[in-house]
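> okay, here's the prediction I keep looking at, along with the sequence it came from:
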Amino acid sequence: MTATEVKPGDPAAPPGSAVGGAAGSRARAARRRRDHLLFAAFVAPNFFFLLVFAYWPVIYNIYLSFTDWDMVSPVRNLVGLDNYTGLLTDPDFLGTLWTTVLFVVGVVVGSLVLGLATALLLNQRLRGRNAVRTLTFAPYVLSGAAVGTLWLFIFDPNYGLIRPLLAPLGLTAPAMMTDSNWALFGLILVYLWKTTGFVAVVYLAGLQGLPKDVFEAAALDGANAWTRLRRIVLPLLSPVTFFLLVICTISTFQAFDVIAVMTGGGPGTSTSILSWFIYDQGFRSFDAGRASASAMIMFVVLLVITGFQARFLERKVHYQ
């Protein structure tokens, strides 16, 4: 072998030669395989738990929605779309959908308006505002059972706190939780009390991050408080409002604990929203197919609402 000849695989092969290039490609491929295996090793446990506890329940729920099963019998009879057609032609279910719309709109819109007003107030230089901020947020971290029990006492027409508040006005305290005309309104009030503090804290964080020079320039131009709110504050807070709108809509659709403690979906079906209807069909009527179909309808409704919010409302969001 001459001095210029190099055998394949010879460590003395120059890096720029064909043999050196092939060896470099193999080394890079080996490094990529190692990186992929390392990535898979880190991701696999998370993906496994996500598959088992998130995706599989949804897939199994879809399957159950096409069956007739009492949650006891080992046999699940496939019934096709009967559960869906039965629900969409059931007056009780259609009434539940309408009640859900009223409840969600009342809680979401009310909490956004009250939360923003509270945040604007707490953003002022007031004595003891830190303590008020804490008290405002406190209801959000309380358990639903505790909140429901507290408000059952407040709404009691004979012994509750609502009676001495209305007595000086010459008004009789209504049976808020046992009167179908008042029960839904009472639940909306309770959820407003519980969620307004969270909305206020998020809005307050957004307010404190707004640029001060913009407000100073507006004040020099003679803009009053209402003009500054409408022309400056609300547009700059639009990302915060969009975030809260999505979060509050989803959480309100899932409301359950306070309803379970205070009304149990009653009187009659006056406070039965979708989340309670699903529970009632599955764990009180033992109709897993009907409950699963209701859950899928709720899933589709939430998907459509969230998609609409992301597709159309986000256009009005100003991120700069």
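Looks like it arrived, so ask away. Please read these numbers as outputs of a predicted model, since none were measured by experiment. Numbers count the residues shown, from 1 in each chain.
> CA atoms for contacts and neighbours, from now on please.
OK.
> secondary structure element for the nearest residue to residue 172 once chain neighbours are set aside, which one?
Nearest residue to residue 172, sequence neighbours excluded (C-alpha to C-alpha, 6 or more residues apart in numbering): residue 166, at 6.6 Å. Per DSSP states H and E: residue 166 is located in helix 162-166.
> just the buried residues of that helix, please?
By neighbour count on 16 or more other C-alpha atoms under 10 Å, the buried set for helix 162-166 is 162-163.
> got it, and stretch 259-274?
For stretch 259-274, a neighbour-count test (16+ other C-alpha under 10 Å) marks 259-267, 269-274 as buried.
> what's the first-to-last distance across that stretch?
One end of stretch 259-274 sits 11 Å from the other (C-alpha to C-alpha, to the nearest Å).
> so which of the buried residues of stretch 259-274 comes closest to residue 287?
Minimum distance to residue 287 across those is 15.1 Å, recorded for residue 274 (C-alpha to C-alpha).
> got another one to weigh against that:
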Amino acid sequence: MDQKAGISTNENVTVQKKHKLSAEARKEERAFWIFISPWIIGFLFFTGGPIIASLGLSFTNYNVIDAPKFTGFENFANLFNDKLFYKSLTVTAYYVVLAVPFSIIVGLALAVLLNQKVKGQAFFRTMFYAPSIISGVSVAFLWSWLLNPDFGIVNGLLSDLFGIEGPGWFTDTKTVIPSMVLMQLTAVGGTMVIFLASLQSLPAELYEAAAIDGANKVKQFFKITVPLISPVILFNTIMGIIGSFQVFTQAYIITRGGPDWMSYFYVLYLFDTAFGQFRMGYASAQAWILFIIIFTFTMLSLWASRKLVHYEYESK
């Protein structure tokens, strides 16, 4: 009887502990939902809700003033017969092909340089990162002045130092996209910081062993550094693709799509359709086509990287 009573008492204590723990867990759960609720409410009203609404509007003819009229797939059919759709998509693709590798290479190069132990390291890191947090509008005005073919400082230096006439930059159809890509130098600080963080997490003993085996710095970089940070390279590449497909501010502020539509990016076309022509249904269809394109390229990047990306803790 005593043994049974002891067992029963232990079970009661265990049950009480479980009830106490579950009460604490419920309290923590309530706190979690309270703290995360501002983000959830903001997402539903300002992101999730508009996304769902745009999907519905993409099947309608809607001009903001009149009620939406259901048109089925008419917007998508018209879009694939629209010359400006293909022109803007071609311009954007050209920019992506140049801007993404450019940003990755420059960002990684800066991260490697700023990872060296030199005097004033913190100052140089801050100096190279700071421009990436400046407003895109301010950056656009700055670059439009720097690369102005008539009074810009860049062409002035080319003329004074080398005696050559600078290009038209944003006013020439051949150089407008490369000029936009050059502007990416201002925004490469975020990519650089991510690369820098990954470089600082690499084990020093690997480099010491490689140095003992006679590997120079170049071999160490390509045989050790690049494979170990390949997941970070993949991440920055995907983020670069997503960001490059959505480029807008530079073209809107500096060129307005010119010259000769050579900087008429897809998002600029979407903006003109929605807020210039008030064809919200057509613009919603454009937005969903852009989503499908970005999603496809993201999935292709992940698929293509399976044999190129090295994960340290991969299961054997």
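All right, it came through fine. For clarity, every value in this text was computed on a predicted model and none was experimentally measured.
> quick one: TM-score?
The TM-score (TM-score structural alignment, normalised by the length of the second structure) is 0.85; 302 aligned residues with a C-alpha RMSD of 2.9 Å.
> returning to what we had before: quick one: the residue nearest to residue 172 of the first structure and residue 174 touch, right?
No: with contacts counted by C-alpha atoms under 8 Å, residue 166 of the first structure stays clear of residue 174, the gap being 9.8 Å.
> which residue in the first structure aligns with residue 114 of the second structure?
Aligned counterpart of residue 114 of the second structure in the first structure: residue 122 (TM-score structural alignment).
> err, residue 136 of the second structure, not the other one
Taking TM-score structural alignment, the alignment pairs residue 136 of the second structure with residue 144 from the first structure.
> and if you look at residue 195 of the second structure?
Alignment note (TM-score structural alignment): residue 195 of the second structure maps to residue 203 of the first structure.
> and what of residue 250 of the second structure?
In the first structure, residue 250 of the second structure lands on residue 258 (TM-score structural alignment).
> go on, residue 68 of the second structure?
Under the pairing rule here (TM-score structural alignment), the equivalent of residue 68 of the second structure within the first structure is residue 76.
> show me the contacts for its match.
67-69 (C-alpha atoms under 8 Å, 6 or more residues apart in numbering).
> who wins on neighbours among the residues you listed?
residue 67 (23 neighbours; other C-alpha atoms under 10 Å).
> and the closest residue to that one other than its chain neighbours, how many residues sit next to it?
Distance criterion C-alpha to C-alpha, 6+ apart; nearest residue to residue 67 of the first structure, sequence neighbours excluded, is residue 78 at 4.2 Å. Neighbour count of residue 78 of the first structure, defined by other C-alpha under 10 Å: 15.
> one more: residue 156 of the first structure?
By other C-alpha under 10 Å, 18 other residues sit near residue 156 of the first structure.
> what residues are up against it?
Counted by C-alpha under 8 Å, 6+ apart, residue 156 of the first structure has contacts 162-163, 175-176.
> let's see 10 Å
Residue 156 of the first structure sits next to 162-163, 173-178 when contact means C-alpha atoms under 10 Å, 6 or more residues apart in numbering.
> swap in residue 220 of the second structure?
Counted by C-alpha under 10 Å, 6+ apart, residue 220 of the second structure has contacts 206-208, 210-211, 214, 226.
> counterpart of it over in the first structure?
Here residue 220 of the second structure is matched to residue 228 in the first structure, going by TM-score structural alignment.
> tell me how far its match lies from residue 121 of the first structure.
According to C-alpha to C-alpha, residue 228 of the first structure stands 15 Å off from residue 121 of the first structure.
> count of neighbours near residue 49 of the second structure?
For residue 49 of the second structure, the neighbour count with other C-alpha under 10 Å is 12.
> without its sequence neighbours, what residue ends up closest to it?
Nearest one to residue 49 of the second structure, counting by C-alpha to C-alpha, 6+ apart, is residue 43 at 7.6 Å.
> all helices for the stretch 1-150 of the second structure, in order.
2-43, 49-57, 74-79, 83-114, 121-129, 136-146 (DSSP state H, counting those that start in this stretch).
> hey, which of those is tucked in deepest?
helix 83-114 (a mean of 18; mean count of other C-alpha atoms under 10 Å).
> mean shift between that helix and the first structure?
Mean deviation of helix 83-114 of the second structure relative to the first structure after superposition (mean C-alpha distance after the TM-score superposition for the first structure): 1.2 Å.
> between that helix and helix 121-129, how big is the angle?
Helix 83-114 of the second structure and helix 121-129 are oriented at 170 degrees to each other (axes from the mean of the first three to the mean of the last three C-alpha atoms, to 10 degrees).
> centroid residue for the second structure?
Among the residues of the second structure, the one closest to the centroid is residue 239, at 3.4 Å (C-alpha atoms, centre = their mean).
> which strand or helix spans the aligned residue in the first structure for that one?
Aligning on TM-score structural alignment places residue 239 of the second structure opposite residue 247 in the first structure. Per DSSP H and E: residue 247 of the first structure is located in helix 238-253.
> who are the packing partners of the helix or strand following that helix?
On the C-terminal side of helix 238-253 of the first structure, the closest following helix or strand by DSSP H and E is helix 257-262. Counting contacts by 3 or more C-alpha pairs under 10 Å, 6 or more residues apart in numbering; DSSP states H and E, helix 257-262 of the first structure packs against helix 144-155, helix 183-208, helix 274-279.
> ok, residue 102 of the second structure touching residue 187?
No: when contacts are counted by C-alpha atoms under 10 Å, residue 102 of the second structure is not listed as touching residue 187 (11.5 Å).
> ok so, going back, among the contacts of residue 156 of the first structure, name the ones in helices.
Counting by DSSP state H, the part of these found in helices is 162-163.
> so which of the contacts of residue 156 of the first structure persist in the second structure?
Using both residues aligned by TM-score structural alignment, their matches' C-alpha atoms under 10 Å, the second structure keeps these contacts from the contacts of residue 156 of the first structure: 162-163, 173-178.
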